[in-house]
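J.: Any chance you could fold what I've pasted below:
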Amino acid sequence: MLSFDTIVALSTPPGAGALAVIRLSGPEAVHITASIFSKKNLADQPGHTLHYGTLRDPNSAAILDEVVVALYHTPRSFTREDVVEISCHGSDYVVRQVLAVLLRQGARLAEAGEFTKRAFLNGALDLAQAEAVADLIAADSALSHRVALNQLRGGFSDELRGLRARLVQFASLLELELDFGEEDVEFADRSGLARLLTEVRGVVAGLLRSFELGSVIKNGITTVIAGRPNAGKSTLLNALLREERAIVSAIPGTTRDFIEDEVSLDSIRFRFVDTAGLRDNPADEVEAIGVRRTRERIGQAALLLYLFDLTNLTPAEVAADVAELTRELPQLPVLVVGNKLDAASEAQAAAFTDLNTEYPTPNTQHPTPHKLQPVLLSAATQTGLDNLQTALLAQVRGAGLEQSASATIVTNVRHARALETAASHLAAVQQGMEIAVGTELLAADLRHALAALGEITGEISSDDLLTSIFTQFCIGK
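T.: Got it, this is the predicted structure:
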């Protein structure tokens, strides 16, 4: 275990509250706390115990607060050091006074993420698990919580370590061949290495594919609300968010740029994006820019919610709009929603309610049928809004998002970049074997691949990398 000084920080959010937790970690954590604790000698107490007493300022003997002190002795603590957690009353004044006394007694203020950094440096967590701590703190949906918890428990790290261990065996044999280069011997079975490379590249490719899903889980399901002007997109956004987030007007083209906000539906986070109305002849240059940005945003969406006005579009027109929007995005899920049910006639609503007709996509040599099964609602009166929410959740669950969240999923950009680097060098090794390049080139690419995988878990790291990661944590964690 590495040796550090003793750090202290407030681990609960700042501000008045019922309780505040002040955490110390380091070789003098228990001694420093004992020097201001009045009830008993904490140094004589076993770990994983709670102790009630008062804290006093040694200079004035004034009582600071009545507290409960939790003791954790090395190595059975989060940081694998002696750790003390002081639960005091959540007054800003009390917290400031307690911290000031602890600093005078020899502790220093912790830097951002320093507790978790010590856990990593002392071997309690690897780097991927340490980053999962931050993801778990930031998790605001059941799916993001599940993925972060799986990574914190080491699911992702175990998979990477298994891959790396198998590659290391071949890498060591290749390095051995270099030591006996003049004797022209092969210790590494090339056919076995080829099979392993194919398998490992498949696993790495699968992890890279999961990054798109991981991004959706971590950042929310980007759902673009698109349609013709005056379809009620801004009204629908306000209804979903239950607040007046977007300006609503009867004037077509009111929304010139996109507005986005988040809402959680049944523990699944959606990021809804209200966009400019789509039409062939925008009123001015600003609206034209808005239309172009809408199309760009659709290309970045995880789900397209196409909204149309029931009172002025036919099923054939709706089908043509959807087909045109998804022409270059055949895999993009689309939810078709008919708005203004409160203003539509029975015949207009029935045209979509009883819809069983398939309409061909336009402007193609071989039109393919596009079947419409729209959700009908009134965004203004919120009639049918529950049906829309049910349909949104069905889209997510139909895609297997919740089931996929139980598997190993990459959610971190740094991890994805390292996997891309590893994939590139593994491909180079395999290509080199096919054209019989020298062992030194194979060994070099394999070393680079191993280094990239090692960077994810922290088996290979630098001070700059660690600083970059842990400064993104909150102080006290």
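J.: CA atoms for contacts and neighbours, from now on please.
T.: OK.
J.: Tell me which residues touch R23, please.
T.: Going by C-alpha atoms under 8 Å, 6 or more residues apart in numbering, R23 touches 8-11, 83-86, 476.
J.: this one next, for a side-by-side:
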Amino acid sequence: MNQDTICALATANGIGAIGIIRVSGDDAISIVQKSFQGKDLTQQKSHTVHYGYFVDGNEVIDEIMASVFLAPKSFTTENSVEISFHGSPHIGKKILEVLIKNGARMAKAGEFTMRAFMNGRIDLSQAESIADLITSENEASRKVALNQLKGGITNEISILRNDLLNFTSLIELELDFSEEDVEFADRSAMVKLIQNLKFKIQNLLDSFQYGNAVKNGIAVAIIGKPNAGKSTLLNALLKEERAIVSNIAGTTRDTIEEILYIKSHAFRLIDTAGLRETTDEIEAIGVKKAKEKVEKAEILVYLVDAATENFSEDIEMIKSLIRDDLKLIICATKIDEVIPTHYEKIEQIFRNEIADAFDFITISALENQNIQDLKNELSSYVEQLKSEEGNVVITNQRHYEALQKSLDAVLRVESAITGQIHTELLAYELRNALEHLGEISGEFTNDEVLGNIFSKFCIGK
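T.: Purely as a prediction, here's the structure:
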């Protein structure tokens, strides 16, 4: 694969001020030079930019700037050229056609980054962080992805592997002298190391919940009986008329999803159909969808109308929806219509009936009262997910699974030591732990895994 010279559009499709085409491979500079009217690019120094025209025979296609990067001082560590052209999709297409005619081929998805990985420029976790950085939609996800690109996870895993590798080497040495019944590895020191490894790996695993929240946003289901004020609340949170508000029960029949950013974190707000028994076939589908959304949500904001007197249906509905891993916020809405002592009684009613922990907030979405209190409660949920140990946050499912396998292997190592199991089995479990940790950085992997990872990248990256 690395013998070919590849090319692709690096900027987004569509009209723009400029577009950039990347070319990488041994023959990248000479291939571009075939169609470049200006200085001889093959004679230029690395990291220089040159003005000229890109031509196809006698036809001038565009006025361009060509940036030259000589191996190994490029992203892929190969000879590379970046062509900046006027951002017409038609011009970009013409330039790519000529480059292919000159000897290049179109790059596959993620092939530039894959070459950077294969050539040792970055490790696998850094490669994945590039994709995360490109798709980051908020400040928190940008910071986490950038930390990973700078080697945050790699450095943490490297320390763990080096400590483990030292003992593995001593255990392997014991195998070479098995007939002499000698121990090179201090078992008591190894127990301390295993305890430390368990602690550090578990902290990384615990960070995944926060990392997932940062990367994908927190799903917040806004639920309640018809006309409890769900759509009004959604509009108040977003500060725009996103949902139709009406006094007619059952107005919202499908789910509406919008993103709300609070203190750099993303929340996926889901406005749902009012929960009630209904003979309307379409509304019934909406109610079913609402319950399905709650099953996938991390936070349930349940709205109760403070102006009503009977909350028995609300209490039964909440009891049917709550679960151990779901944060529950009960909001008494329309407080502008009642006196404070009334919604104080409402809170006591729910405290008496619902055993599970929940937060109680009073709001008036119509009058924009206490909306900030709800935002603060949502934000505090994410902040509580942060680990106090270290700055490395796991956001990748593949990393999480590899760490879990590593922890399982480390626990088996611990059992092998305390149970005085044969050295050969101990060495086997140590190698397992090392291999699973190495999967994160790509030291141990296979072509299928690599293909799956890089196929998710955009072409041109």
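J.: Let me see the TM-score of these two.
T.: Once the chains are laid over each other, their TM-score by TM-score structural alignment, normalised by the length of structure 2 reads 0.89; 460 aligned residues with a C-alpha RMSD of 3.2 Å.
J.: what sits up against whichever strand or helix holds K345 of structure 2?
T.: Counting by DSSP states H and E, the element that carries K345 of structure 2 is helix 340-353. Contacts to helix 340-353 of structure 2, defined as C-alpha under 8 Å, 6+ apart, come from residues 306, 315, 332, 335, 360, 362.
J.: overlap between the contacts of R23 of structure 1 and structure 2?
T.: Comparing these with structure 2 on both residues aligned by TM-score structural alignment, their matches' C-alpha atoms under 8 Å, the contacts found in both are 8-11, 83-86, 476.
J.: quick one on the thing from earlier: which member of the contacts of R23 of structure 1 is positioned nearest S210 of structure 1?
T.: The closest of the contacts of R23 of structure 1 to S210 of structure 1 turns out to be G476 (C-alpha to C-alpha; 31.5 Å).
J.: Look at that closest one and give its secondary structure.
T.: G476 of structure 1 carries the three-state label coil when classified by DSSP: H, G, I helix; E, B strand; the rest coil.
J.: counterpart of it in structure 2?
T.: Using TM-score structural alignment as the criterion, G476 of structure 1 maps onto G460 of structure 2.
J.: again, but for F211 of structure 1
T.: Using TM-score structural alignment, F211 of structure 1 lines up with F208 in structure 2.
J.: tally of neighbours for T353 of structure 1?
T.: The number of residues packed around T353 of structure 1, counting by other C-alpha atoms under 10 Å, is 16.
J.: Could you measure from it over to Q389 of structure 1?
T.: According to C-alpha to C-alpha, to the nearest Å, T353 of structure 1 stands 18 Å off from Q389 of structure 1.
J.: same deal with A407 of structure 1?
T.: Taking C-alpha to C-alpha as the measure, A407 of structure 1 and Q389 of structure 1 are separated by 26 Å.
J.: Same question for T49 of structure 1.
T.: When distances are taken as C-alpha to C-alpha, T49 of structure 1 and Q389 of structure 1 turn out to be 47 Å apart.
J.: Same drill for the two, tell me which one is more crowded.
T.: Counted by other C-alpha under 10 Å, T49 of structure 1 and Q389 do not tie: Q389 has more neighbours, with 14 against 11.
J.: Can you tell me how far the closest residue to that one other than its chain neighbours is from A391 of structure 1?
T.: With sequence-adjacent residues excluded and distances taken as C-alpha to C-alpha, 6 or more residues apart in numbering, Q389 of structure 1 is closest to L265, at 7.3 Å. With the distance defined as C-alpha to C-alpha, L265 of structure 1 ends up 11 Å from A391 of structure 1.
J.: Could you do P360 of structure 1 as well?
T.: Where A391 of structure 1 is concerned, P360 of structure 1 sits at a distance of 24 Å (C-alpha to C-alpha).
J.: before we move on, what about L372 of structure 1?
T.: Distance of L372 of structure 1 to A391 of structure 1, computed by C-alpha to C-alpha: 14 Å.
J.: quick one: which of the two has more around it?
T.: Neighbours were counted for L372 of structure 1 and for A391 using other C-alpha under 10 Å; L372 has more, 21 against 17.
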